[in-house]
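# Compute the structure for the input listed below.
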Amino acid sequence: MNSVWTLPYWETAFRLFMAAVLGGLIGWERERDAHPAGFRTHILVCLGSALIMLISIYGFSDFIKEENVRADPARLAAQVVSGIGFLGAGTILRHGLTVSGLTTAASLWVVAGIGLAVGAGYMFGAVLTTILALVSLELLNRMERLVVGRRRLAKIVVTVKDEPGKLGELASVLREIGAGIRKVTIDEEDPGDGRIKISFTIRLSEEISTTRIVEEVRRVKGVKGVRTG
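Okay, the predicted model is just below:
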């Protein structure tokens, strides 16, 4: 079995180069849309994963010859899979009830897997996974925008008395009208007056007007004001 000292340099260089390229392709898609983890981060994750896999497979081959020594090439790889969660968690941002960065965290996890596959020499799986990841990130994103584009997006800002269950009540009213809620944020206007400001980003069909939305929301008990953003 080859070791890190006997593995041809061109083989090591090729695998690390492929890891940088494949990770960079996914990172480029994230970078273009200004997501938390972009081009460089994805390259580093994929490159580091590939190197760790190379070390895991070939770095300890000399010790296998010793008696009572068991080698497990998957041990270091398993640490990458679990450890990447800490990096992915850093890309997830929470503002009120809005959570963003989940897709970027998932892409980092996939890139780590691609790096491990490249390090193990499983090029077909690494390349195919990269292609499928790019399709899901790019093509499906365009399809979603195309579908959403057929409907109008509107923003409704509601000032309401801070009471338990009020958010759910407003959300129920919007759903009954036929408005799809895309995003919700909550801000406290003044801690002393007991009011909060809830911003709804909603998706409307051509049959529903924002005027009707405002009128229906105003009828909810506790609502102090409604405006379109």
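# Going by C-alpha atoms from here, please, whenever you check contacts or count neighbours.
OK.
# and residue 67, helix, strand or coil?
The three-state label for residue 67, taken from DSSP: H, G, I helix; E, B strand; the rest coil, comes out as coil.
# Which single helix of the chain contains the most residues?
Secondary structure of the chain per DSSP state H: the longest helix is helix 9-32.
# Name the residues of it that are buried.
Using 16 or more other C-alpha atoms under 10 Å as the burial criterion, the residues of helix 9-32 that qualify are 12, 15-16, 18-31.
# Repeat that for stretch 214-229.
Counting neighbours by 16+ other C-alpha under 10 Å, one finds that the buried residues in stretch 214-229 are 214, 217, 218, 223, 226.
# And that stretch, end to end?
Separation of the first and last residues of stretch 214-229 by C-alpha to C-alpha, to the nearest Å is 12 Å.
# coming back round to it: which neighbouring elements make contact with the longest helix of the chain?
helix 39-58, helix 102-119, helix 123-134 (3 or more C-alpha pairs under 8 Å, 6 or more residues apart in numbering; DSSP states H and E).
# Next, the contact list for the spatially closest residue to residue 123 that is not a sequence neighbour, please.
If you skip the residues right next to it in sequence, residue 123 has residue 117 as its closest partner in space, 6.8 Å away by C-alpha to C-alpha, 6 or more residues apart in numbering. By C-alpha atoms under 8 Å, 6 or more residues apart in numbering, the residues touching residue 117 are 50, 123, 125, 126.
# run this one through as well so I can compare:
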Amino acid sequence: MADPWYIDNVHILLRLLLSVFLGGLVGLERERSNHAAGLRTHILVCMGSTLIIMLSIYGFSEFVHEVNIRIDPARLASAVITGVGFLGAGTILFTGKSITGLTTAASVWVIAAVGLSIGAGFYFASIAATFLILLTLVVFNKLEQRYIRGSKLHMVTIYAISAPGLLESISGLLEGEDITVKRAVVNERSNAAYGELQPPSTTMEISLNVLSKRAFDPLTLTSRIRKLEGISMVSID
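You can find the predicted model right below:
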């Protein structure tokens, strides 16, 4: 295209389709991993960024030669990056034991940058960046889980009838699994009914933040805890 301020309909469609394809590749990986921002979110963010930057560059081309008007193609691009930051923040969750969604928020932010690159005509950079994003999300994630990532924090919630030595038994079981208790909260409640002659029973709600140095099977650990006397319910997150 000889005129830098002009784009034909074929190139507009090409850039929009490319943004759908590249955004879909990243979104598909997030969708398969069951994250908040998945296939459709990444496609819409990437395509929207492409459309906005094309509007910024070519949408006001008829005013380029006006004396009192200065065209800044990067102005809307900076607004996109800022706006997508708020969208990405919506995928970040604090679960009480850890913060999740940071990687997905980063993928939404960087796919917006890919969309801007497509709209500006940087095809090679857009395609190369997309495959590097997928490399980071898929390959590096497996390497991190296998070789780099250290201890992992879990939340264990136990409901039980109060019994002597119960906490010591739970602590010993977790220690045998190489699991360290970082924080413990114990709430006791009396189940005595009005007018009941029998001694009241006391139930306990035990909330534990534990640190595991190695992967474990939640079902196996739950089964072992349930075998302790007085345990009625176990939840592991």
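# that older thread, of the helices and strands packed on helix 9-32 of the first structure, which approaches residue 170 of the first structure most closely?
helix 102-119 (26.1 Å; C-alpha to C-alpha).
# Give me the mean distance between the closest one and the second structure.
Taking mean C-alpha distance after the TM-score superposition for the first structure, the mean distance separating helix 102-119 of the first structure from the aligned residues in the second structure is 0.2 Å.
# After superposing, tell me the mean distance of the longest helix of the first structure to the second structure.
Once superposed with the second structure, the aligned residues differ from helix 9-32 of the first structure by a mean of 0.5 Å; criterion: mean C-alpha distance after the TM-score superposition for the first structure.
# Provide the aligned range in the second structure for that helix.
Following TM-score structural alignment, the partner segment of helix 9-32 of the first structure in the second structure covers residues 9-32.
# same deal with stretch 130-141 of the first structure?
Across the second structure, the stretch matching stretch 130-141 of the first structure (TM-score structural alignment) is residues 130-141.
# end-to-end on the matching stretch?
Looking at stretch 130-141 of the second structure, the gap from its leading to its trailing residue is 16 Å under the measure C-alpha to C-alpha.
# Now do that stretch: everything it contacts.
22, 23, 25, 26, 29, 107, 111, 114.
# And these, which is closest to residue 182 of the second structure?
Nearest to residue 182 of the second structure among those: residue 107, at 31.5 Å, using C-alpha to C-alpha.
# Please work out how many residues are found near that closest one.
23 (other C-alpha atoms under 10 Å).
# Show the contacting residues for it.
26, 133.
# Quick check: it vs residue 81 of the second structure, distance?
Taking C-alpha to C-alpha, one finds residue 107 of the second structure at 12 Å from residue 81 of the second structure.
# Residue 119 of the second structure now?
Counting by C-alpha to C-alpha - residue 119 of the second structure and residue 81 of the second structure are separated by 14 Å.
# again with residue 109 of the second structure
From residue 109 of the second structure over to residue 81 of the second structure the distance is 7 Å, taken as C-alpha to C-alpha.
# Neighbour count: the two, which is higher?
Taking other C-alpha under 10 Å, residue 109 of the second structure and residue 81 do not tie; residue 109 has more neighbours (24 against 16).
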